[in-house]
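Participant: here is my input, please return the structure:
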Amino acid sequence: MAQPGTGEGPAVAELAPWPRRPARLAHAVIEALTDRIVAGHFPPGSALPVEAELCETFGVSRTTVREAVKALETKGLVHARQGSGTTVTVQEEWNLLDPVVLAATFQHDDELVVLDQLVGVRSALESQMAAQAAAVGSDKDLRAAQAMLSRLDRETSTPLRFIESDVSFHAAVMHASGNRLGQSIVRIVHAQARTTELYNGTPDEASCRTANAEHRRIVERLLARDSEGAAQAMSAHIEEAWRRRRSPQPRR
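Facilitator: Coordinates of the predicted model:
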């Protein structure tokens, strides 16, 4: 993610007008401003352009701009104060579970810092849910996770299809845990991460076969009702799969 510039004051970039007028105006303004804030073009402590300038830049009404700024505030990106303008907040205040903020964050995560953090969160939550699934999951739910293995075996030669079924496999294990909050958190962050090539890598048949061998160890531990073993197998799979996809050098 881009860092604020150095110097006597924050360097603020100018916004470029749209070549075409988007259909969903407020949402388009929100996405554009979120992207510029996350990219560091409007560093923490800097002020957004005044309302009239935003109206002119995006070709929208004051009502649309006010709606967009209000949305940015609910996302934790800005503080809007009457008479003192709209100020960008520090990164710690940003709501990274908001889909728009999260998508922009991943888009500008050139050194994979946030994606590394995502994998850590997934490893912690999904290993816990694998342990819960082994302990309390119904036989029917565990058989559903087991059934995914055959489907994944058939799809190792079609990596794009495999990675879609891989998501379904993990969803089946999480469902078996009964942990609805954990499922929601993982679903939000993983869905956004999968929209970026930085996270997806370039899957091939060999990596798919390796991943499914790891899936099989998870299922074996689940069926054995081995909570600790299921947790360890899930954590190892998530972290190793990321290590295989991750570039050995930071992206520039």
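
Participant: contacts and neighbour counts: CA atoms only from here.
Facilitator: Fine.

Participant: mind listing what the residue of the chain positioned farthest from its centre touches?
Facilitator: Ranked by distance from the centre of the chain (Cα atoms, centre = their mean), the top residue is residue 83, with 35.4 Å. Counting by Cα atoms under 8 Å, 6 or more residues apart in numbering, residue 83 touches no other residue.

Participant: sec struct for it, please.
Facilitator: coil (DSSP: H, G, I helix; E, B strand; the rest coil).

Participant: got it, and residue 148?
Facilitator: Assignment for residue 148 (three-state DSSP): helix.

Participant: give me every residue that touches the closest residue to it other than its chain neighbours.
Facilitator: Leaving aside its sequence neighbours, residue 148 sits nearest to residue 169 (Cα to Cα, 6 or more residues apart in numbering; 6.0 Å). Residues near residue 169 by Cα under 8 Å, 6+ apart: 145, 148, 149.

Participant: before we go on, could you also do this sequence so I can check it against the first one:
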Amino acid sequence: MDESGVAIVPLPGPGHARVARALGTGIVAGHFPEGAVLPGEPTLLARFGVSRTVLREAVKTLSGKGLLEARTRVGTRVRERAAWNLFDRDVLAWTLDAGIDRRFLHDLAEIRLAIEPAAAALAAERRTDGDIDILDACVAAMRAAPGLDPAFASADLAFHLALADASGNVFMHSVGAVTEAALDVVFRMSRPTDPQAHETSWRAHAAIAAAIRAGDPAAAATATEVVVRDGLRNGAAAVETTGSAPYPCAGPIRSEAGSVRKRP
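Facilitator: Below is the predicted model:
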């Protein structure tokens, strides 16, 4: 325990990265609430067994990610959640480690609704034969895998990443790459649990692919919005059942469908 009564568990890794991860995970998990002041430097130096230079570098790293703010005569304060850079890969990974709740699912769904239907509309205008082949392969993999099979979630993830690629917009691709870890976890949470839900899910994705193949931007966008909203409902139901539990991210899941994802 530190002087504030919070347990700080050192994590493996080199120098300031290890300290940044331990503190960052504690912050996003709420062990250090928004507005709280971190324990004093002597306490943290003793806890982590590092030099003052290493500790300050870790604090600088977290400040750059929007988690901390150093103030003269006040100390190092945890910033409000709105200031955190959730598009930072480290912050996103720490958030997933801390556990997904309804707020996280809702926020992720909102950004997906702002981006993915637009990506699908662009894909309907710009798709290549190769794009269609990849989307069809993902749908086929979803259809072949029972809902609770990890291969289903893998194919689901691959479909949405391929959709971003098919848009032909590098920013769409970049957002997909950044949120990949979160989508990985959410898709594993929201896998269909019965045959009817399984069929509904793969057919909904097939509708997106069909609209893109037909070159119909409006239909592609509408079909994509349906899928995202269904995913939010299923994910929220999973949270209600399991609670806000940690979902450690060990890297994106892969399948044969996912292995053919293009890179710009």
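
Participant: related to what we said a few turns ago, turn the contacts of residue 169 of structure 1 into a markdown table, columns for neighbour count.
Facilitator: Formatted as a markdown table, the contacts of residue 169 of structure 1 follow (neighbours: other Cα atoms under 10 Å):
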| residue | neighbour count |
| --- | --- |
| 145 | 25 |
| 148 | 20 |
| 149 | 19 |
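
Participant: how far away is residue 239 of structure 1 from residue 72 of structure 1?
Facilitator: Distance, residue 239 of structure 1 to residue 72 of structure 1, by Cα to Cα, to the nearest Å: 33 Å.

Participant: looking at the two, which is more packed in?
Facilitator: Here residue 239 of structure 1 and residue 72 are compared on neighbour count by other Cα atoms under 10 Å; more neighbours surround residue 72, at 24 against 15.

Participant: how much space between the more buried one and residue 89 of structure 1?
Facilitator: 10 Å.

Participant: where do the contact lists of those two overlap?
Facilitator: residue 78.

Participant: now the spatially most central residue of structure 2, what's its secondary structure?
Facilitator: The residue lying closest to the centre of structure 2 (Cα atoms, centre = their mean) is residue 182, at 1.8 Å. Under the three-state scheme (three-state DSSP), residue 182 of structure 2 adopts helix.

Participant: OK, contacts around the corresponding residue of structure 1 for it?
Facilitator: Applying TM-score structural alignment, one finds that residue 182 of structure 2 aligns to residue 192 in structure 1. Residues near residue 192 of structure 1 by Cα under 8 Å, 6+ apart: 99, 102, 103, 106.

Participant: of these, just say which sits nearest to residue 216 of structure 1.
Facilitator: Of all the contacts of residue 192 of structure 1, residue 106 has the smallest distance to residue 216 of structure 1: 30.1 Å, by Cα to Cα.

Participant: how about the closest one, what does it touch?
Facilitator: Taking Cα under 8 Å, 6+ apart, we find residue 106 of structure 1 in contact with 114, 115, 192, 193, 196.

Participant: helix or strand right after the helix or strand hosting it?
Facilitator: For residue 106 of structure 1, the host element (DSSP states H and E) is helix 99-107. Downstream of helix 99-107 of structure 1, the next assigned helix or strand under DSSP H and E is helix 113-136.

Participant: tell me roughly how far that following helix lies from structure 2 on average.
Facilitator: Comparing helix 113-136 of structure 1 with its match in structure 2 after superposition yields a mean distance of 1.0 Å (mean Cα distance after the TM-score superposition for structure 1).

Participant: so that helix matches what in structure 2?
Facilitator: Aligned by TM-score structural alignment, helix 113-136 of structure 1 falls on residues 103-126 of structure 2.

Participant: and the matching stretch, which residues are buried?
Facilitator: 104-106, 108-109, 112-113, 115-126 (16 or more other Cα atoms under 10 Å).

Participant: before we move on, what about stretch 78-90 of structure 1?
Facilitator: In stretch 78-90 of structure 1, counting by 16+ other Cα under 10 Å, buried: 78, 79, 80, 86, 87, 88, 89.
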